[in-house]
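Student: predicted model and sequence follow; I will ask about them next.
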Amino acid sequence: MISYLINSTLCLSLLLVVYKALLERERMYVFNRYYLLFGLCFSFAVPLITIETIVEIPMTEQLTTVDFSNINTVAGETLENTEEVSAIPAWFIVALSLYAIGYLLFFFRFLQNIYKIFYKIIKSVRVRYKLASLVLLKEDVLPHTFLHYIFLKKEAYDTDNIAEDLYTHELAHVTQKHTLDIILIELIQIVFWFNPLLFFYKKAIQLNHEFLADAAVLQSNTEVPAYQHLLLANAHGNHDLRLASNLNFSVTKKRLKMMTKHTTRRRAWLLASLTIPIFTAALFLFSTKVIAQKTIPATTAKNTSIQTTTQKDPIAAYYKHVTFVFEDVNGKKTKKTYAELTTTEKARLVPPPPKPTANQPTKEQLSDWQNEQKFAIWIDGKVVNNSEITKHDIVHYQQSFVYKNARSKRFPQSYQTHLYTAKGFQALQQKHKTTLGKNTIVHIKEGNHQVRLKKKKVGTTEESKEKQPFYVKSTGKGPQATEAPFFFETKKNRDKKDIVILINKKGTFLVNYKKKCDLNNLDRHVKSVLGNILHKRARRGLIIYDSAQKALVADVERILKNNKVYNIEVLDSKDVPPPPPPPPAPKKPQIKEVEIPAPPAPPIVSKEEKKRLEIMHKIVKGRKLQTMMINGKEHYYVEKNGRTYIFNKDSYMVDKEGKPLPPPPPPYKEKAKKKELKAKKTKEEKAAKQSAEWKEVEKILDKS
């Protein structure tokens, strides 16, 4: 962080000095504005740019003897030092507190200035003027601008006492959006409030704004002496709006001289072109540099004493050809060989895997392994039936427990046991390597990805993981990627190949399953594929060949290595596992036709019953329905217009004695008997229709 602040400050000061010395006194205001804005952003971005330089050094073999007798002591010291470093120093807390106080002060000052401006805008009268809005203030102020608002004295505006050139000056600030430049420098000043250069940089930007506004006024056919006298006449007063562009900002001899200054087009182009090498030099001076050491093989004499010393140190022999890449929190990388490592760095390395020793099983174990439900058996790397164990002489075994989520249909057993005969165990020992490949890279990254060391019990699994804060990249042939610890690179990235080349029986090549070609055009297609890959290092290649064209593999490897692909895996097409079977087709759902019975027909309501219900609803509507007992039966009644209307459970209107008013109509008969029904009317029906209660009902029906 400190290096970032130093580089950004030095870069900002360099660009400001160049502006003051070459550009400020020239009449090229538009270019100067963009120079200042770009230089401001460039100064804070250039320390984040990383430039890698390669330094070639000869490889020399040095003898380093590590005393393994005090390995626990070294590890303990490393753990204690790590805990001490992890504690936050007091000066850092004090510095952080001071920075927070300054940050809050500048932040609240910025908010206060914004609030003052918008408060005046809201409380004052606003008048539309061309592309701007005039804000008329009651207090005595000089014209100034913020965004598209021009602040004026209301009395001067009402009396038309403001010169037209002042309007043109302030309107230039609005149209050229000078306020955005001021807001940008203010926001940067909030974060880097402790940098005094930002104050001078802001003054340079504001002065350039006034040059631009003055040039806009002079372009409107205004005489220079008249405009100069106008500025001098208004060069008084002040205001407290720090974010606004005010008229009398720096009305100095320099600003008045610039109105008569003339810069030729040729001189302007020359000065503008000079800024290109200045920015280029600043890029190389203040960017972050990474020194990568490229080792060159040197002829060294190897005698018997050196070989004997190397054999006594298994760690030195194991990491003899390894390249270590150290990356700090800022992304700076440094390459080292094992001989260049410090004692502390060597102590953090993981010791080489021990050579396997014979682990002969007991008779009880051999008997338990006969259980096919519990154990899956391999003998010399081949899956066999559990009953075949007795046919072999087992000298070594390796056994692991399989969790439920890792079991398969073929191997559902809880344990997987690998057994070795004398011949198989000898082959297993031959596979064990005491030295990593020449193209193996150990990447040690500090910061978030670094495993923090803690004091743990010796021999625990957690301790062994914490003492391995690095991972290994291999760019050679064979399974070197698994020869060293590998913690930060996922299996998906390890298995991914950048380029795949297939060779069929006829000698035809297929690049990345897309481009078909012959051997003469293979190099062109390989370059085309690799050109689309962003990363340029540790590229991985895969060659799958037919047995009849094995001779072409060497040519393909040569072409890949010429294109800087060194991690190449070669497979015979017979050894490539077949693709997994396609998933079973989904079964079509069987649709059964079910007959849904028709809904029951609605009950038939006669006209008389419908009429009766209509009468009841019109009387009861909007009234409270109450109950009463007549002749031991429950009836309902409502009070309306001073009268009481009584209904039985069948919705018939009745009198106080429970008799229907009028009585229910006779049952429905055939059409032939319709005239007979109309002719015959009982005395009771006639009496009911002539009653006072029924006449009241007819009045209600007529009103509705």
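Tutor: Received it, and whenever you're ready, just let me know what you need. Numbering: from 1, shown residues only.

Student: C-alpha only now, for contacts and for neighbours.
Tutor: Fine.

Student: for residue 39, the count of nearby residues, please.
Tutor: Residues within reach of residue 39, counting by other Cα atoms under 10 Å, total 19.

Student: how far away is residue 188 from residue 166?
Tutor: 31 Å (Cα to Cα, to the nearest Å).

Student: quick one, which of these two is more surrounded?
Tutor: Per other Cα under 10 Å, whichever of residue 188 and residue 166 has more neighbours is residue 166, with 21 against 14.

Student: just checking, next helix/strand downstream of whatever helix or strand residue 317 lives in?
Tutor: Assigned by DSSP states H and E, residue 317 belongs to helix 314-318. For helix 314-318, the following helix or strand on the C-terminal side (DSSP H and E) is strand 323-327.

Student: for that following strand, packing partners?
Tutor: Strand 323-327 is packed against strand 333-336, strand 440-445, with contacts defined by 3 or more Cα pairs under 8 Å, 6 or more residues apart in numbering; DSSP states H and E.

Student: ok, residues contacting the shortest one?
Tutor: When contacts are defined by Cα atoms under 8 Å, 6 or more residues apart in numbering, strand 333-336 is touched by residues 290-293, 323-327.

Student: second structure follows, compare the two:
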Amino acid sequence: MEYLLKSILCLLLLLLFYRLFLQQEVLYRFNRFYLLFAVLISFLLPLNQIEIPDSTPSEWVVLENLDGMSVNSQGDFQQNFEKAESPNSPLQFPWKALGIGLYGLVSLIFAYRFFWNIRVLKNKANSNIRVVYQDQVLVLLEEDTLPYSFLNFIFVHKKSFEAEGLSDAIFEHERCHVQEKHSLDLIFIEFLMIPFWFQPGLYWAKQSIQLNHEFIADRAAIQKVDQISYQRQLLSLAISSTQHPLTSRLNFSLTKKRMQMMSKKHKPIRTALKLLFLIPMMGLIYYGFSEHVKKPFDAPRHEVHIFPMEVESSENLYDLTFYLATEGRFILNDPQSEDVQQIAQLSTVLDQLPDKELLIRMFIHEGNSMGEIDAVTSIFREHGIRRLVWVDGQGQDQLVEDLDQNYKLVSDQSSQKMTKAEYYSQTKFILKYPDGELEEKSYKALPQNLKDGLPDTPSKIEAKAPSADQFESWKDGNEFALWLDGEVIPNSKLDEISQEEIVHFFSSFVYKNARSERFPQNYQVNLYTKEAFENSFGEFSDPRTKPLRGTVTIPVDEPKNQSFSTNTNPVSLYQKELKAYHEKLNKGVHFIEKDKRDQEELLEEFLDLGGKYFRLKVEDKRQTERPTHPFSPYIRLKKEDGYYFKLREDLTEEELKRLPPPPPPANGLKSTASTQITSGLLESYQKMLLAYDLKKYEMRLQFSGNSAKREAIFEEFIRVQNVFLALDDAEKKLVNPPTSPSMPSRTKLGSDIC
């Protein structure tokens, strides 16, 4: 009870100081951490002990265990006995049990409320459409609501967003909440309210933290937009609906304070004086709310009996018997010995023991914590001692501990952090040159660009279970080749196992020139059961804990006697792939007459090259060119059962109306960011990107494997990407490029591990 009263009073005093001296200052980020610190210190400070010297020497008291009964004095024992034996004692109402029951019930209600609120918000984030808007994830809600944020998500009303968009002021405000991780502060306070719902300071702290969050977000917003216009928007949005307790939203009751703080100017001298006053106040709180413990008079110690008298002395079976006492002390061999030593002396004692494998018997006083026990066993390990016999309170041998196991675990954990040089130290590399010549090299002898291209050392792989649709599709032997736990299986094998048995899979698209007679399928899928997944990718699997053995073959584009420097030039690499793409595109009939599989491969290469061209530096782009669109000079038009192609001059008036309007010329754009946003091309791109993201996400939510829908979304991706590439460099900094929809991706590493 004393602890709780101290904790409550400590937090209230810290919050009162904040309210009187700090809240009105432009110290928003300092105030944020002050408030969190105040909550933490109010729970921890009452546990802190301050020793006060006691000048009175105290006598040593020998405590003995008499079958668990504590006997303080004859009078106390007689009093306790009489209370226990009185048959006429009136029955007392179980107030204590009632209080515990009520406390538990209210705590359960707060716990239910906490997890329910989080679940509601997570369900909203997962069940509604999500789009990436200026590097932030927006969740489009069907319900009419004001924008608010939670964790990495900004929630907005879908219809309002599609019709009017999201104003820069509100977006910057909510983006600040997300980037500053304000939700974590509120989650922390709400979690503390579960066991400490009776702590009034927590409710005050939560209100202060929320208000300070709004100050921080307002400051971020007015740095990007005009303050007056932002305040007008703030007033228009002041009246809001009921809000979730874990979200940051605009609140009418706080509007006046927030607008006042926007106009506040930082006054360094006044702020410095307040912070200086904080130092002595914290000292007083530290001294006043810590527990004061009298330090015993340090008189000479003549005799200490820590263990029961009947505990036997060291037997010849053990090289040493070790008694771990309390307060960092130990005794060797004889429990009645007066030679009580400090743990700091243990290393010196062990250094004097004979150099052989020792077996040590260890008694542990029940007053020791696990941390103190671990500290002692660590000293034993450092001196090469591997075997300890642990003994219980009755002096019976209970367990033989092999400390080598601890070394094994430490070794395994450290090996997960191997560098590339360590991981490939036992790997043989074969460089395959264009003329077919092979050259063997070690990792150290590889050129730096080839080292950089090697996969990183293995890291933890999260299990990815297949969906029911994926599992059923794999039964098609014409489309998929299957491996189960590393062994080839017929597709019919899936009829003998259940979907739940597959805990992880990965698949890859196989290009025509890489297919074989045995595996002519378009896709190869590797499936893993639980045991095989743990053996292959688990915490202690060999690939994660040992250097890679075997051979890695790396194709090299340049002749053996030529420098590797050109391989590091991104323009040279891009031009080689661009040349190969154009040769493949121009070989044989036109793209529109090629078979469907060739069209898909060319489209994928075109998208890949478009992304690589976009990532080139401005000066590098002048040395090369963009990839030619596969359709050029044709235009692809949609019909009910698919698509058809026509030249622009052959289009009818109705078909011309179906085409999107051409973008305005780039030189018509103004230089400032504010006018660029309103330019025709940039505005068109933003609308196209939003529409594309909406369709892409809706397709993911309603995935059916319909090839026509997949082709449509890829075609839209091409259109959006082409508009993005048409933007100038200044405009590209204002928006994000479109992200490719799900599609089998090509392997980006130029190596095959044998």
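Tutor: On my side now, so go ahead. Small disclaimer: the values here were computed from a predicted structure and weren't measured.

Student: care to give me the TM-score?
Tutor: Overlay of the two chains. TM-score (TM-score structural alignment, normalised by the length of structure 1): 0.41; 333 aligned residues with a Cα RMSD of 4.8 Å.

Student: out of the contacts of strand 333-336 of structure 1, which are buried?
Tutor: Among the contacts of strand 333-336 of structure 1, the ones that count as buried by 16 or more other Cα atoms under 10 Å are 290, 292-293, 323-327.

Student: out of the helices and strands packed on strand 323-327 of structure 1, flag the one nearest residue 314 of structure 1.
Tutor: With Cα to Cα as the measure, strand 440-445 is the member of these nearest residue 314 of structure 1 (17.0 Å).

Student: mind listing what's buried along the top helix by length along structure 1?
Tutor: When structure 1 is parsed with DSSP state H, its longest helix is helix 90-123. Within helix 90-123 of structure 1, the residues that count as buried by 16+ other Cα under 10 Å are 99, 103, 106-107, 110, 113-114, 117, 121.

Student: run through the neighbouring helices and strands of it.
Tutor: helix 178-191.

Student: the helix it packs on to helix 90-123, inter-axis angle?
Tutor: 150 degrees (axes from the mean of the first three to the mean of the last three Cα atoms, to 10 degrees).

Student: tell me what the helix holding residue 317 of structure 1 is packed against?
Tutor: Helix 314-318 of structure 1 sits against helix 304-312, with contacts defined as 3+ Cα pairs under 8 Å, 6+ apart.

Student: quick check: residue 35 of structure 2 touching residue 209?
Tutor: Yes. With contact defined as Cα atoms under 8 Å, residue 35 of structure 2 reaches residue 209; the gap is 6.8 Å.

Student: quote the end-to-end distance of stretch 80-91 of structure 1.
Tutor: 22 Å.

Student: might one say that residue 471 of structure 1 is in contact with residue 494?
Tutor: No. Using Cα under 8 Å, residue 471 of structure 1 is not in contact with residue 494; the gap is 11.9 Å.

Student: which one's more surrounded, the two?
Tutor: Taking other Cα under 10 Å, residue 471 of structure 1 and residue 494 do not tie; residue 471 has more neighbours (17 against 11).

Student: three-state assignment of residue 510 of structure 1?
Tutor: Three-state assignment for residue 510 of structure 1 (DSSP: H, G, I helix; E, B strand; the rest coil): strand.

Student: now it, nearest residue through space, not along the chain?
Tutor: residue 516 (4.6 Å; Cα to Cα, 6 or more residues apart in numbering).

Student: would you verify that the one you found is located in a helix?
Tutor: No. According to three-state DSSP, residue 516 of structure 1 belongs to no helix; its state is strand.

Student: can you tell me how far it is from residue 324 of structure 1?
Tutor: Applying Cα to Cα to residue 516 of structure 1 and residue 324 of structure 1 gives a distance of 39 Å.

Student: cool, residue 554 of structure 1 as well?
Tutor: 30 Å.

Student: equivalent analysis for residue 45 of structure 1, please.
Tutor: In this view, residue 45 of structure 1 and residue 324 of structure 1 are 30 Å apart by Cα to Cα.
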